[in-house]
Every structure is written in C-alpha cells, then in structure tokens.
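J.: structure for this input, please:
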Amino acid sequence: MIVGVAAAAALVAPGAPAAARSATPPAAPAAAPFHAEVRHATVGGERIAWYERGSGPPLLLAIGTGSTMAEWDPALLALLARDRRLILFDYPGLGRSSRRPPGARTSFAGLADTAAGLLREIGIESADVLGWSMGGFVAQQLAIRHPARVRRLALAGTNPGGDRAVLGPPADQRIDSDPDPSDAAVLRVLYPRTRTGQAEGRAFLARLERASEAGTIPDDFAVPAATVRSQVAAEDPWLRSNANARALRRLRLPVLVTAGRADPVTPPLNARRIARLIPGARLALLPGAHAFLFGERVRFTRLLDRFLGAP
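T.: Sure thing, here's the model as predicted:
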C-alpha cells in the first residue's frame, strides 16, 4: 500500500516538534559496490591466492580444469553470495597462486589437501563445498580425506573415477583438455549447441569481461599450459583406479549431485552413478550442457539453498 503525504504526516506523534513532523527522513546510505580483494595463504609451502564474497555460512568453490577463481559466472556468484560467505581460490600453478617447479605433478588428493589447508589457514573449521567438473574430483577427495572440514557436499558436472566414469566424445574431451582453446570451442562444450544456448554463452563471456573491469572478480586469468597439462595428466590415474568410487560408499554426510542433461564433457550418467554410490545422496538433473549451473543459475541456486539449508 502507498501512503499519501497527509496520511504519512498523521503517523508522526502529535507531541513531536514541528521539525520532526515536517523533516524528511534521511535516505539510507547506498551499499558500496563489492570489490574482489585477493589475498594469499601459505599452504604446504605454496602461496595460494583466494578471495571471499558475501557473509554467512562459508561455501568453498572448487573450479574445473585449467580455470582460475575468476572464471565462475559473476551472475551465479551474486546469487550465491546473498546469504553465504563464498571462498574462491586458485589452484597451485595458475592465476595468482605461486608457480610450481618444472615437472611438478598434480593429483586430486593433493589439491584436496591444499583446499583443506586453505580452510585451516583462514580460520574455517568446516565449510559447505561446491565442486564443478575437475573441481568435483577435488571436492570428492576433500570429503574423503578431510571429512571434518566438509559440512555438506555439492557436486556439479563431475565423475566418480575408475570404471564407473563415463566420458563424452573425444572431440569434446580434447576441448576440455586444451591449454588454450578458442572462445568458440569453449562455448560448444559449456552451453547447448543451439542458437539460444550459444547466445547465453556469449552473454557469460561478456559478464566476465564487465565484472573483471569493474573489479567484482579479480583480473586473474593467467593459466600456464604446463599447469593445464599437469591437471589433465592427473586424470589418467583417476580414471584407472576405483579407489575414489569405493571411498564414496563410506561418506556419511549430506551430498547433492547435479548435472546438465546435455553435458557433452561429463554425461549425466556420471551423476546417477555417484548418487548411487553415496548413501543418502540426492540427485538433480537440470537443462543445459557442462556449464548448466551458469545457464540455469536461478534454478541451481534455489536447489543449492534448499540443500544447504537456511543460513
């Protein structure tokens, strides 16, 4: 209901001073725009770059192969940060984290240990965790190796490893593993190959550019080819061993498994298999390709909010 001027005047106490009856209440100060402040924590002798956004229960975000913390969709981050403290970080060897010596090997167990060490160094005992794509490998290992650090686990577009993993077509796998893919190639796997889907992909790239210029995400896109090759090489032992899949059966924490119904990189059958492995896991398939959580960000955020619970 809109209150008119006369009615609003009647709301002021009769005995109040005339100035109080006539003064216009001062407008609330506008909130300062968010600016990403990159910090560093030393974990296992390496400097790990990270930043946070929002306030509330902590939510750690682990991103995929060859990507920095700046490559999450800014529109999704804005939704997630309304009620949560987002913790975003760069894996060792890329972005603003320290470089690794030549020939350094990557393992998802090691990256999970780095994530656990980061939480410890910044004073977070336990956090909710969202892992997307390769970040899902890291998140699974984090929950397995450091269960006390993970309150609830959300997985997006990932696989369980071993003979239960299902890979997409080789051409799409090559795009996902390419150290320097073209924007057009990236959009072919991240978004549906329809006019609408590719337009949404181009809008995502435009959001990244605007957010970087405005400072709401770090200008943090340095990805050395050697680091990408090391991350890709770590997938070979991941796919040859069933150790991760066996360990998933022992998890005793709430888990949400999500996937895009048209994901060409990580087909949704992977999500079904992960959900069957983890006792009590919830499963949700959404429209979209590998970046379904960006394209369906409103629906994904609602789903995640229901799973994580009200702050």
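J.: CA only for contacts and neighbour counts going forward, please
T.: Noted.
J.: can you name the element that comes right after the longest helix anywhere in the chain?
T.: Ranked by residue count and defined by DSSP state H, the top helix of the chain is helix 195-214. Later in the chain than helix 195-214, the nearest helix or strand by DSSP states H and E is helix 225-233.
J.: for that following helix, which positions count as buried?
T.: By neighbour count, with 16 or more other Cα atoms under 10 Å as the criterion, the buried positions of helix 225-233 are 226-232.
J.: again, but for stretch 298-311
T.: The neighbour-count check on stretch 298-311 (16+ other Cα under 10 Å) flags 300-301, 304, 307-308 as buried.
J.: quick check, distance from that stretch to the centre of its chain.
T.: Centroid separation for stretch 298-311 versus its chain: 13 Å, with Cα atoms, centre = their mean, to the nearest Å.
J.: please provide the structure for the following sequence as well, for comparison with the first:
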Amino acid sequence: MKPRVLVNEVKGEGPPVVLLPGGLTGWVSWTPLANALAARRRTVRVQPIPNELGSAGERGDAGHTAAIERESLLMTVDALGIGTADFMGWSSGGRALIEFALAHPERVRTLTLVEPAAYWILDRLGESTPKVARLNQFLHTRAGQDVSEDDLAEFVELAGLVPSKDQARDRPAWPRRVRHRMALSWSSEQAGRPDRDVAELAGIRCPVLLVRGSETADWLGRVVAVLDDRLPGTRVLELPGDHACHLENPEAFLAAVERHLAQ
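T.: So this is what the prediction gives:
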C-alpha cells in the first residue's frame, strides 16, 4: 500500500486549519464545527484511508501503517498548496497528528488534540492497563475482518463513548456508527503503533491545546496527562462529557480553539 492524497473538502477563506477525524464515523463528525470555523478560516476536512474504504465496506489492508497515514496527510496538504497550518485531530486523528508533527514540525503552526488515542505512549511507559490491553486485543484481532454490530457495541464502550456496551444501541449516534463500523477493521497494530520513543514527544514545540472529557475513559485521560507533562507548550481544556466532549459542547470548544489559534 502506498500513501496518496486523501479525500478532502475545503470551505471558507483565510488561515488554513486541517481537521482529522476519529477512526469510526470519519470526517462527518467534524461537519458542524467545520462549518463554524469556515466563517473565518480556510477549513479542510480530510477523510483518512481507513474511514474512506472502511465506510465503503472494505476490510482493512495489512499494508496500512502509521507511516502511510502520515505521508498521505503530507501529500494532501501539499496538493492543496498549504505550507503551514493549524491542525486539529480527534481520537485516532489526534494520534496521527502526533506522528505528523514529529515528522514534519515545520508544517504545523498549532495542534488541537481531542483525547488522542495514542495508546502506544502508555505501552512505552509500561503503563498499559487491563482496559488498554483489552482495547488493543479487540482492535488487532478484528483487523482485516468483518465487524459485527456486537463488535461495534464493544468498541463504543472501550472507546469511552458509553458506560456500557449494553447502552450503545440506545444512543442517537448508533445508526451512523453502524454504517461506518467496517472502519474498525483497519485498526491494525502497525497502524496504531508508530516506531517512536516517548522522549521524542518533546520535539513537538508548537502550541498544543489538549482536550479531554470529564467522564472519559481513564486511559484516554492518562494519555492527555502524559502529553501535558512531556510537551513544552500545552494547555488543557476539560469539557463535560465523554470521548466526544467537543461535539457535546461545541460553543465552549470553539471559543477555546479561537483563543488557542489567536495566541
């Protein structure tokens, strides 16, 4: 598998901001916030390859890696004529942006990371919990496989989007998540574990806004805490809610983002 320009949508004019989604529903999750940002900025939503192909029903390709993800984003901003931009990423999109910022720091003006699913950081620190191990086992055993609705319900719990998988089908987002569930088959070990050391995180020297939910999974909160400790220029925003706290509190999130970008 080779990197390629990602499917993207551009709205608005002004300084560029690039939005990377989480690993399940993809770029549709950013739509309301992107529309608001586009009033002042050239706002780019990108659709990572796992979201594009997984949402079309394709099983994950073992050739897709963190490096493919990183270089595909680089090709995309190059194709759009973007030199330096503000980047925002949620969940796996946040994990991808950590890798991108380490490899291409000159392209990143600021980062906004909403609960980045960078579980590799905890692995490297020897802090993996049973819940992280369970999530990893779940994702890696389903890589390249069909994903059932029961699988999806378990993932939604492990990702901190519901307290229990028994409640997953009761949430308004369930029908949309079902349509995109095959994107989970792209969450292989080689995609989620870049060949990095935790000490390298200090190389991200741009301003970073870290966002976490007040009711999120403990391991996601711990990733945010480690990044806050290891990165030199961070602010932490806690919003009410779970892993999708920025979507549950759009006005507060956008106000914090505007302050962050203005600095």
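J.: closest one of the buried residues of helix 225-233 of structure 1 to Ala143 of structure 1?
T.: Checking the buried residues of helix 225-233 of structure 1 against Ala143 of structure 1 by Cα to Cα gives Gln231 as the nearest, at 19.6 Å.
J.: which one in structure 2 is aligned with that closest one?
T.: The equivalent of Gln231 of structure 1 in structure 2 is Ser187 (alignment by TM-score structural alignment).
J.: mind telling me what element the nearest residue to Leu158 of structure 2 once chain neighbours are set aside is part of?
T.: Once flanking residues are discounted, Leu158 of structure 2 sits nearest to Leu135: 6.1 Å by Cα to Cα, 6 or more residues apart in numbering. Per DSSP H and E: Leu135 of structure 2 is located in helix 130-142.
J.: try Ala275 of structure 1
T.: Ala275 of structure 1 belongs to helix 269-277, assigned by DSSP H and E.
J.: return the distance of that helix from the chain's centre.
T.: Centre-to-centre, helix 269-277 of structure 1 and its host chain are 20 Å apart (Cα atoms, centre = their mean).
J.: read off where the helix or strand following it ends up in structure 2.
T.: Scanning forward in sequence from helix 269-277 of structure 1 by DSSP H and E, the next helix or strand is strand 282-286. Strand 282-286 of structure 1 corresponds to residues 235-239 in structure 2, going by TM-score structural alignment.
J.: circling back to that earlier point, now do the contacts for the match of Gln231 of structure 1.
T.: By Cα atoms under 8 Å, 6 or more residues apart in numbering, Ser187 of structure 2 lies in contact with 23, 60, 139-140, 142-143.
J.: and for Arg181 of structure 2?
T.: By Cα under 8 Å, 6+ apart, the neighbours of Arg181 of structure 2 are 24-25, 54-55, 147-149, 152.
J.: so which of those is the most crowded?
T.: For the contacts of Arg181 of structure 2, the largest neighbour count, defined by other Cα atoms under 10 Å, is 28 neighbours, found at Leu24.
J.: what's the counterpart of Gly93 of structure 2 in structure 1?
T.: Match for Gly93 of structure 2 (TM-score structural alignment): Gly135.
J.: kindly report the same for Ala38 of structure 2.
T.: Taking TM-score structural alignment for the superposition, Ala38 of structure 2 sits opposite Ala81 in structure 1.
J.: who's in contact with its match?
T.: Going by Cα under 8 Å, 6+ apart, Ala81 of structure 1 touches 53-55.
J.: next: His146 of structure 1.
T.: Contact analysis of His146 of structure 1 by Cα under 8 Å, 6+ apart lists 113, 116.
J.: likewise for Ser91 of structure 2?
T.: Neighbour list for Ser91 of structure 2: 21-23, 113-118 [criterion: Cα under 8 Å, 6+ apart].
J.: repeat that for Leu111 of structure 2.
T.: 86-89, 97, 206-209.
J.: output these as CSV; include the columns distance to Gln47 of structure 2 and neighbour count.
T.: Shown next, in CSV, are the contacts of Leu111 of structure 2 (distance: Cα to Cα, whole Å; neighbours: other Cα atoms under 10 Å):
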residue, distance to Gln47 of structure 2, neighbour count
Asp86, 17, 20
Phe87, 14, 25
Met88, 13, 23
Gly89, 12, 23
Leu97, 14, 27
Cys206, 24, 18
Pro207, 24, 20
Val208, 22, 25
Leu209, 22, 22
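J.: mind checking which of the residues you listed land in strands?
T.: 86-89, 208-209 (DSSP state E).
J.: and Val224 of structure 2, what's its match in structure 1?
T.: Structural alignment places Val224 of structure 2 opposite Ala271 in structure 1 (criterion: TM-score structural alignment).
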